Each structure stands twice: as C-alpha cells, then as structure tokens.
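Asks: Take this sequence and fold it.
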Amino acid sequence: MLSSLRLRILAVTLVVVALALIINASVSYLTLETHNEAQIGQQLDAVASGNARAIEEWTRARADMMEATREPVMGDDPLTALIQLAESGGFLSAYIGRPDGSIMTSDGWDAPDDFDSTTRGWYTDAVARDDTIISRPFVDAVSGKQVVSFATPVKRDGRLAGVIGADVVIDDLIAEVAAIRPTPSSFAFLSRGGETLIAHPDAELIQQRLTAVSDSLTPELIARLGHQADAWEPVRIDGDAKRLVVAPVAGTDWELGVVLDEDEATAGLRAVLESAVMTLVIIAAITALLLGLWLKRAFAGLERARDALEDIASGEGDLTRRLPEQGRDEVAQIAAAFNRFIAKMHDVLLDVRDSSESVRIAATEIADGGQDLSRRTENAASSLQQTSASMEEITSTVEHTAESSRQANGLSESASQVARRGGEAVGQVVDTMQGIRDSAAQISEIVTVMDGIAFQTNLLALNASVEAARAGEQGRGFAVVAGEVRKLASRSAEAAKQIKGLIDTSSVRTEEGAAQVRAAGETMEEIVASVTRVTDVLGEITAATGEQSDGIGQVNVAVSELDRMTQQNAALVEESTTAAEQLKGQADRLAEAVAGFTLRERDQGDHRSAMPRLT
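Replies: Model (predicted):
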C-alpha cells in the first residue's frame, strides 16, 4: 500500500493540510464554544431574571394595594375601600375577615351561618407570617379560572383587627410564562416552593407537583439553582437534554424556571463544525488534484530512471551499460552517481572473479589435505581406543589382585589376632596349672597335718584304753569310747594316706599338664610370630599392589585423555575438511555469481568511454 513515492508525498501533504485545517477548526470551535457557553448562560439568566422581575412587579403592585387598604378598611366605610381595592387591582373580589369569624366582601357575597373566616388558609397564613402572603393557585368555583389569593393582616393599637384578602385571576400571568420561549423547543414554568406548578405551557400540569415535568426537578435542585447567579444545570425532560436556570421571585415563595433545549442552544456550534468539515473536504480535494498533477510532472524523470534500472536488473547483469545523465536536476545527479557506483562495482567484481578462482584452488588443496589428515587421525584414534581398552583390562586385573591381597591381609590380621589371643589363653592356662600345683602342695601339707593329728589321736586313744583298764569296772565305758576314737583315728589316718596318694598322683599329672601347656604356649608364640610376619608381608604386597593400581589408573586416565584429544582432533579435522569443502562450494558459487555479470576483460584497460549507454 502506497508503494509509490509520489503517492506517499501526496498522502503526507494531504495529512499535513488536513491536520492544519483540523487544528485551526478545533481552536476556532473551542473558542466559539467558550464564548457561546458564556453567551447562552447570560441570555438564559437575563431571560429568567427579567421575567422574574416582571412577575415580581406584578405581585408587588397588588401587595402594595393590599397594604395601602389597611387604613381605609378600618374607617367608617370599609365596604367602599374593598370595592376600590377590587377595581383598582383587577381582583375578582376583595374581602376582610375579622377575628370573630365574620367576613365582608366587595361583591356582597353572603356567607353562610357556619362560615368562619379565621379557619381559612389565607387568614391563618397571613396571621402566622404577619405579612402579606400569596396563596396556592386554585380554580374559582364561579368563573372556573385559575386564581390566587393575596392576604395581609390589619392591626389596630398592636392588636389584630382582621385580615384583608383579594382573589386575582392569573390566566394572563400563565400566558406570559407560557410565552417565554428562548428557542422553539424551550419553555418556562412558574412554581411555588419548588414543589407545585403555578404556570406551565401544558395547562394540565398546573397545580401538580413539579416532578411531573421531570423526576430531576426536585425542590433541592430548584433551591440550589435559585441561590446561584449565572448558573445552570443539565436535566433530561422527556428524554431530551435541557439546560435549567431558576430565578426566584422576590417577595414571594415563587420561582421562575427557564428550560433551554441543548440541541437548539448548540445549533450554531454544529453549523460551524459542519462548515469546517466541508471546508476541509473541499480544500483537501483541491490540494490532492493540484499536487497530484504537479508530482506527476516532477516525477516523470525519476520514473524514466526507474525504468532504466529495471531494464538493467531484468537483464543478464550487464555492468558495461550506463544510465543517461541528461539534465541538472536530482534525477540526473542520481543517474550520474549510479553510473559511478556501477563502474566501481565493475572493478570490484573483476577482482572478485580473479580472487574466487584462487580461493577455489586453495580450498581444494585444503580439502584434500584435510581428508588425508582425517584418515590418519582416525587410524591413530582407533589405535588409542584399542590401547585404552587393554589398559582398562589391566586395570581391572590389578584392581582384582589388589582386592584379593587386601582380603588376604585382612584374614592374616584376623589369624594373627586369634593366635595372639590363643597364646594369651595358653599363658593363662599355664598360670592356672601352676596355681593348681601350688594348691595340691598345700593340700598335701594339710593331709600330712591330718595324718599327724590321726596319729596323735590314736596314741591318746591308746593311753585312754590303758587308763580305762587300770580303772577297772568304772572305766569300762570310757574304754569303749577310747576304742571308738582309736578306730576313727585309724580310719582318718587311712583316709589321709589315700588322699595324699591321690594328691601326689594329681601333682604328678598336674606337673605333666603344666609342662605340656608351656610347650603349647611356646608353640603359639611361634605361630603368632609367623602370622605377624605373614601379615607384614601381605601388607607390603597390598601397598605395592595399590600403588601399582594407582599408577595404572593414572596411565589409563592419560590414555583416555589422549584418546579424547585425538577424537577432538579428528572432529576438528572433519570440521576443517567440511569447512574447506564449504569454502570450495562458496568459491564455486562466487565464481558462478560473478560469471552472471557481463564484465570487460582486463586487457581493455580503462576505456570506459566506449561503454554503451541506455537511451
């Protein structure tokens, strides 16, 4: 879209013109809107306040008449004063109500017997306010017209003497309010206390609540606008946007509202806006026409240059051809610059053509050498992989041997510990046998003592027998005891001999066992020493095997690293070979690309004047 430079310039110019006109129209519109708003506000306020003053004069004149009649009605002829009041003020009837409930009227109306003037609204309101009041509108029963009552209290010596009242038809006032129309769709209304309608263009709304016109016409809104000068607020009546201005009627609780239609109030602004839009469209159309004709003429030379470039680009890349350089404008300058650029490109492509052939030959040699180096590197990598596999097998065998040596060393250490514990146990047995031998010697000594005791007992028993024999019959019982004692002594001696024999035999055997235990202890000590030497040797073998395993592991790591580096070198060689192949391919493509251009030969020199030009 808008690919043509001429169309872009035309579009940008139209946009700039449109923006300028829009900005100018916007500034004018905003300025006019500000003045229009102020003017509308002033006009509305003038209409509302002027008509409110007229209504105020109407009510003030009648209130003054009522107040001027206070003295005459208190004279000798109050009826004449009431008649004059009715005629001068245009009242239907004038009357005075007295505190006793009686009433006198200017038209001679006879009140019924139960009539009490003090209970009437006009009477009570005037007494309550102690000033002239205007009642709510009502329909007169006789004439059927809209009527309001004026009432003012009358006092004598500071005491209430009565209330003067008068009824006046307000049809003319309603007509005057209905005639207030700032615009065809605008209207005015007269209300009392912001609640009850006194006058309205629609007669059916009179004496109804003001909210019957619109729910937004609340007493609060009417009171707020009545206390603000030159102020209006937007309202919606029957779905249309309106502007409301309220002017209070001085001396009364009435207020005059003027409702202005929003569309009619801003009709002038819309007309100005429509004129600005039409002006914008007309100026934009004229500008587009004139500028388009001028651009078409101005870009004719550039289009010729474009056609010439397309002719060169769509051919076979003949860089010996040149653009025409007729004229002195920018198009001729572009053609001259392009011809100089083509000449430089021609020389550069000649150099590229010669260099591409050299690059192709060098790339071919690099690719061949890279392929040869890649084969040798792959062979070396294969050998290193085999070496690495063999080293891994050796490493596995050495690790297995080292593990077996560590297990044998652990077993020998366990055997050494067991033999050591056995030697200690044999030593304890030797000590125990020595203790048994000592105990046997002690028992032998005790048995010897017992044998001696038995021998002495036997001697004592023998002596006792001799003494009993000497005693005769008296010692017979003692002799019997002595004989028993000698028998026991003999038996004890015999048992002691047997025990001694057993102890001697046990001592001999104990001595033999002790000798055997000592021999076994010496043998265990030799076993412990041998196992200790075996453990030391296995420890040395284990250490040597571990060092050998670590050394082989380092060799294996070195071989793996060498294999990894060889693999990397092989990958680099392959990448280099691939790059050389790609370089060769690029050189071929470069040669083909350069061959696509028609170039002069080197032996033609700088005979550029002989190059053909496009006509």
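
Asks: CA atoms for contacts and neighbours, from now on please.
Replies: Will do.

Asks: Summarise which helices and strands the helix or strand Arg486 falls within is packed against.
Replies: Using DSSP states H and E, the element containing Arg486 is helix 476-595. For helix 476-595, the elements it packs on are helix 330-471, judged by 3 or more C-alpha pairs under 8 Å, 6 or more residues apart in numbering; DSSP states H and E.

Asks: Now do the helix it packs on and helix 476-595, the angle between them.
Replies: Angle between the axes of helix 330-471 and helix 476-595 is 170 degrees (criterion: axes from the mean of the first three to the mean of the last three C-alpha atoms, to 10 degrees).

Asks: Give the other helices and strands that helix 330-471 contacts.
Replies: Under the contact definition 3+ C-alpha pairs under 8 Å, 6+ apart, helix 330-471 sits against helix 300-314, helix 476-595.

Asks: at 7 Å instead, please
Replies: helix 476-595 (3 or more C-alpha pairs under 7 Å, 6 or more residues apart in numbering; DSSP states H and E).

Asks: ok, the residue nearest to Lys155 when sequence neighbours are not counted - how many residues close by?
Replies: Using C-alpha to C-alpha, 6 or more residues apart in numbering and skipping residues adjacent in sequence, the residue nearest Lys155 is Ala161, 4.9 Å away. Neighbour count for Ala161, taken as other C-alpha atoms under 10 Å: 18.

Asks: so which strand or helix has Ala161?
Replies: Per DSSP H and E: strand 159-169 holds Ala161.

Asks: Tell me the helices and strands packed up against that strand.
Replies: strand 93-97, strand 146-156.

Asks: can you give me how far whichever helix or strand comes after it is from the chain middle?
Replies: Next along the chain after strand 159-169, taking DSSP H and E as the criterion, comes helix 171-178. Distance of helix 171-178 from its chain centroid, counting by C-alpha atoms, centre = their mean, to the nearest Å, is 67 Å.

Asks: Sequence B follows; please return its structure for comparison with A:
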Amino acid sequence: MKSIKYKLLLIFTAIILILNIGIGTFTTTAITNQLVRDGHDHLMDMAKQEARYVQARIDGQLAYISSLAQNPILLDENLTFDEKVAFFEEEAKRSGYLAFAFADKEGNATVFNSKHETTNVASREYFQTALSGQASVSDLIISSATGELVTIFSAPVYDQGQLVGIIYGRRDGNTLSEIVSSVSYKQTGYAYMINNQGVTVGHKNTDLVFAQDNDIENMKTDESLRELGELTQKMTSREIGSGEYTYHGVTKIAGYAPIQDTPWIIIFGVEKNDILSSINLLVKTLAFISIAAILIGALITYFVSSSISMPIKTVTIAAQEIAQGKFDVMLSIKSKDEVGQLADAFNLTIKQLVNYQGYIDEICDALQDMSHGDLRIELHKEYAGQFKKLKDNMQALLENLNSTLLQINQSAEQVNSGAEQVANSAQALSQGATEQASSIEELSASLAELTEQIRKSAENAKSAHEKSGFAEKELHGSIDQMKDMITAMNQITLKSSEISKIIKIIDDIAFQTNILALNAAVEAARAGSAGKGFAVVADEVRNLAGKSAEAAKNTTVLIGETIKAVENGSRISSNTAASLEKNVEVTMEAVALIDEIAQTSQEQAMAIVQINQGIDQISSVVQTNAATAEESAAASEELSGQSNVLKELISKFSLTETNYLLYSKNDNVDSDDSFLLNNNMVSVTDGKY
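Replies: Below you'll find the model as predicted:
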C-alpha cells in the first residue's frame, strides 16, 4: 500500500503541475490572441499607410501629366512633329515613361516617337475619363501599340478653353510591382496589389502579374484556395479590413486597404507563425518557471508530509500489535495537533480493550457451553456500552432457545399423532379410489359401445340423405320434362288452329272454283259445239273443287278431334306435374328430416366423445388420488419418524426448569397456544424432561 507521504507528495505535485499548465496555457493563449489581434491591426495600418503612399505617387503622376497637357509645345503649330517627338522622348526618359501620345476627340492617337505610330483609343476607359475633363490612371492593361502590360496616365488637353483631345503616357506594367516590392514586414511579410476584379496588378513575383492571376477564379478550380479566394472577393468591396487564409498549407494574416482614385487595392500579408515568433521565448520562460515551481512545491510537500506521516506510522504499528493480541502498548507522541489527539484516544482505547477482553472471555465460555447443549448459563460480569446490550441479547437468546425447544418437543408429539391419522385416512382414500377406477372402466366400455351404434346411425342417415337428394334431383327432372311436354301440346293446339284457318281458306277456294266451273259450263253450253271441250274442262274442275271441299271438311273434323285429344293430354300432364311437385315437396321434407337426424346423430356422437374424455379425466384424477393417497401415507410415516428423531435431538439439550413459564409470557404466542402449552407441558426435573 502506498504511504500517505507519497500520496500527499503525488497529489500536491499534480496540483502544482496542473495549475502551472493551466496558467501557462491561459497566458500563452491570451498573449497569442493579443499578438494575432495586434498583427491584424498592424497589417491594416500598414496597408492604409502604403495605400496613401501609392495614392500620393499616383497623384504626383496625375499632376505631372496634367501639367504636361498644358505645355504649349503640344499644340504649337510652328514646331515640326519631329521636334515634338524629340521633346516628349526626352521627357519620357526623364520621368520614367515609355512614351507619350496625343489623341483627338475621336480617339485617333499619335505616339510621339520616331516610328510615328498611330492607333485609336476611343474605346479605352482612360480616354473616356480624360475626355470628360478629369485626369485619370488606368488599370493594368495590354497596350494596343506594343502588346505589353502598361499603366496609362491621361489628362485632357485644352486650346483656348476648348477641349481638343487628351495626352496620355504609358508606364511599364512592372511599376506597381516595384512599388510593393520595396516594402516588407518581419521575416515573411510582403505586399501586393489587385484591381477591383481581383486580378493581381502588382507583386514581387511578376509572373503572377503577367499571368493576370486571379484568386477569385482560382478557387473555382482549386478548393485549397477557397479561403484566399473568399477573402479576395471581400477585398474587392473596397473596404479596409483584415483576414486569415491558408496558402500551400501555411496560415497567413492579411491586412488590406483600397487606394483612392484608382481601381487598385493594396494587401499586406505575413505568415501567422512569423507574428507569433516572439511568443516562443515566453513559452520557454513559463516552462522554466513551472519546472522550478514544481520542484520547490514537491520539496516542501515532502517535508510536510513526512511530519504528518511519521506519527501516523507509529500509531499504525501499535494498532498492528493490538491486532495480534498485545495490549501492553503505550504511545508517547508529544504533538498537540490532531495526530497527538489521535494518540491519546488510541491509549484510552487500549485501556478499554483490556476491559473488553474480560467480557469476551466470559462470552466465549458461555458459547462453548451452549455448543455442548447446556442452556443453563448465566453471565456474572457487569458489562458496559455495547457489551451490555450483547449480554442482554445473549440472555434473551438463552431464554428463547429453552422456550423454543420445549415448544418444538410438544409440536413433534402433535405432528406424530397427526401423521398417524393422515396415514389411516390416506389408506381409506386409496381403497375408495381403486373401487371408483373399476366402476369408471365399466362405464367407459358401455359408452364406447353406445358411441359405435350412434356412429352407424349417423352413417345410415348420411346415406339416406344422399339417396333422397338423388331422388329429389330426378323428380325435378321429371317436372321439367312434363313442363316441356305441356308446352309442346300447347304448340300443337296453336298450330292446329292455324291449320283450321288454312283449311277454311281452301274450302272457300273450292267453293269459288265450283261456282266458276258452273259459270264456265253455262258459257260452254251457250257456245254450242265450239264450247264442248271447255265444258269438259269445267266439269273436271267442278269435280276437283268438290273433292277439295270434301277433303277440307274431313281434315277439319280430324283437327277438331286432335285438338280435343291434345287438350285432354295437356290437362292430364298438368295434373301429373302438380302431383310430381307435391312428391318433390314431400321428398324435400323427408330430406330435411334425414338431415336433422344425421346432425342429431353427429352431435350425440360428439357428446359421447366428450363424455368419454371426461371419464378418462375422472379416471386419471382417481388414479392420481390413489397414488397421492399412497404417497400421503408414506409421507405421514416418514413425518412420524422425523418427529421421533426431532424429540431425540431435543433430549440432548439441558434446559432450565422455569422455561415453561417463559413461553406463556412470550408476546409472539397467542392466548390459546399459551394455554395449550401450559396444560400439556411435560414435567422437568434435574434439568431433564
């Protein structure tokens, strides 16, 4: 186990370490944040200062180009062009311009050089601005004359108060790069310039200028440049500010400011670590102070913890000796603090333990007697404190044990008597259950025979139901055929009526033919010998008409008899159909009765099955009761044996003679049980019962 001295040393050292780390971290973080804020402010100030410087230089160039626009040589018609070229070339060389040119109001420009170059600058912004009467500087552009990057300074030219054109001068595009390259900040800081579109117009790396590098466009294809692109986009709003970005894995801080009267913004950027370089010395100093504080704190803690742990160690050794049973220990600690008070309390505890040892010895002797079965025990010493409660509880335990054992003896006798009664009852129950099982088996056999008879009745009813159904179908078929026959007879009657009408028509035709034949015979007689042949024909026609009339009459008689026969057959068929329908109704009623009989038979069969199941369950219960009765008898015999064993065990204890009175006073026993015990208590003599 670790010593308290080393625990205190470890704890306080850890506290000092944590405090130093916390203070160092807080201080470093606060200073770091302040340095970063100061860096932002300083870079913005530098950007504003450099913007004013560039603006001053631009203003100087604008003033120069404006004064040059007022030079009379420019419009002097007495001078040749070559003389003007010589003047302006010398002026350009002196002032650092590449060339000067004059453009009329239509933008037609003539460059003052030996080549006599001409061009049109009407579309240029600097031309439009100067033409409006204001001197201006252009953005970094590609010269239409040379194809190089240049910056144009322009100013309006007046002749007797009238605007006649502009003069402009071209300066090298590296001019802005030269301006920003001349300034620096710390180890890694530098300046660069962009225009309002984010295009680089001045940089120490002139390749970026000629490439028209634009970080706003670059971030669209390179995600690593997004921070720089967004910051550049913010710069184009032409407000003074600062920001941070990561470029090629290096975090940088930038301050920016717009250059008034120009389309440019100047930016000062520096690596963040460069700004924070001064904090390294502070970190080293704080680390040294922290280590020194930890060492000093650990040393102080060591001595303080030693002064605390030594007395505690002495007390610990004394406690170990007491734990081994040595009570002749006495501590001599002179300290007046809590440790000294602990030593005094420990000495007092030792004195009290000596007294407690006497209590423990007496209790051990009493427990030993109890383990041998002797419950006639008394504790004679005067106990104090918790030991007095222990004495009282032990005496109460002895009294309760005496009372409980006497009660157990009485209960054992009652259990023995009850077990014999249970055994006799169980035997009788077992015999009755056996007889019930025999009767149930006979009843089950009778029900099985009845079940078979009901099953056969149900099958016969089912067969009768099927045959009745077949007969019903046949009767329905006969009724349908009878209906068809009645329909056919009705058709015959109808057709016979139509035939009678036709025969009547034939009879009328025969009658008319006979009249015509008579008329023909009369006409033939009038004709004499010329009409004999016609008379013969007329006579034959009359004969045929008579035969036709006779045949029609006979046919009418036959048809009338046929109609009567058909009507008689139709009436008989109707009666037969009605009789068949009654037979169908009777058959359907018989089928319904047979269905009811079959259903009743099935229900009876199911009821018999349920009765069989109930009888099986009763038989199972009866058998279970018989088995349970036998088990109860066996258990009763076992219980009787156990009660005898219990009485033998109780006889091994030596009990006091007055315990039977204690039981009657026990609050946990009701009055009836107390009365029963007092009237059935065995006599006690010589400590035995």
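
Asks: Next, the TM-score between them, please.
Replies: The TM-score (TM-score structural alignment, normalised by the length of the first structure) is 0.57; 435 aligned residues with a C-alpha RMSD of 5.3 Å.

Asks: Show me what the strand holding Ala161 of the first structure is in contact with.
Replies: 90-99, 123, 145-155 (C-alpha atoms under 7 Å, 6 or more residues apart in numbering).

Asks: Make a ChimeraX selection of the buried ones in the residues you listed.
Replies: Filtering the contacts of strand 159-169 of the first structure down to the buried ones (16 or more other C-alpha atoms under 10 Å) takes a single ChimeraX command:
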select :91,92,93,94,95,96,97,98,123,146,147,148,149,150,151,152,153,154
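
Asks: Could I get the full set of helices for the stretch 101-250 of the second structure?
Replies: 125-131, 175-181, 206-210, 215-218, 226-235 (DSSP state H, counting those that start in this stretch).

Asks: hey, which of those is tucked in deepest?
Replies: helix 125-131 (a mean of 21; mean count of other C-alpha atoms under 10 Å).

Asks: For that helix, name the packing helices and strands.
Replies: Helices and strands in packing contact with helix 125-131 of the second structure are listed as strand 136-137, strand 149-159, strand 162-172; criterion 3+ C-alpha pairs under 7 Å, 6+ apart.

Asks: Between the ones you listed, which one is closest to Thr451 of the second structure.
Replies: strand 149-159 (122.0 Å; C-alpha to C-alpha).

Asks: what's the mean distance for the closest one versus the first structure?
Replies: Its matched residues in the first structure lie on average 4.3 Å from strand 149-159 of the second structure after superposition (mean C-alpha distance after the TM-score superposition for the first structure).

Asks: Report the angle between that strand and strand 162-172.
Replies: 160 degrees.

Asks: Identify all contacting residues around strand 149-159 of the second structure.
Replies: For strand 149-159 of the second structure, using C-alpha under 7 Å, 6+ apart, the contacting residues are 62, 65-66, 69-70, 126, 130-131, 133-143, 163-173.

Asks: Select only the buried ones of the residues you listed in ChimeraX?
Replies: Listed next is the ChimeraX selection for buried residues among the contacts of strand 149-159 of the second structure, using 16+ other C-alpha under 10 Å:
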select :62,65,66,69,70,126,130,131,135,136,137,138,139,140,141,164,165,166,167,168,169,170,171,172,173
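
Asks: and the equivalent of Arg322 of the first structure over in the second structure, what does it touch?
Replies: Applying TM-score structural alignment, one finds that Arg322 of the first structure aligns to Met330 in the second structure. Counting by C-alpha under 7 Å, 6+ apart, Met330 of the second structure touches Asn347.

Asks: Regarding Met330 of the second structure, what is its secondary structure?
Replies: coil (DSSP: H, G, I helix; E, B strand; the rest coil).

Asks: where's it relative to Ile308 of the second structure, distance?
Replies: 20 Å (C-alpha to C-alpha, to the nearest Å).

Asks: what does Gly325 of the second structure give?
Replies: Taking C-alpha to C-alpha, one finds Gly325 of the second structure at 27 Å from Ile308 of the second structure.

Asks: More neighbours: which of those two?
Replies: Ile308 (15 against 10).

Asks: helix/strand/coil for the residue lying closest to Val566 of the second structure once chain neighbours are set aside?
Replies: Residue nearest to Val566 of the second structure in three dimensions, not counting chain neighbours: Met489, with 6.0 Å by C-alpha to C-alpha, 6+ apart. Assigned with three-state DSSP, Met489 of the second structure falls in the helix class.

Asks: Matching Met489 of the second structure against the first structure, which residue comes up?
Replies: Counting by TM-score structural alignment, Met489 of the second structure has no partner.

Asks: Return the distance of Met489 of the second structure relative to Ser570 of the second structure.
Replies: Distance from Met489 of the second structure to Ser570 of the second structure, by C-alpha to C-alpha: 6 Å.

Asks: likewise Gly161 of the second structure?
Replies: Distance, Gly161 of the second structure to Ser570 of the second structure, by C-alpha to C-alpha: 142 Å.

Asks: mean deviation of the strand holding Ala161 of the first structure from the second structure?
Replies: So strand 159-169 of the first structure averages 3.2 Å relative to the second structure (mean C-alpha distance after the TM-score superposition for the first structure).

Asks: coming back round to it: count of residues packed around the residue nearest to Val566 of the second structure?
Replies: 20.

Asks: same question, the one 10 residues further on
Replies: Other residues within reach of Ile499 of the second structure, judged by other C-alpha under 10 Å, total 15.
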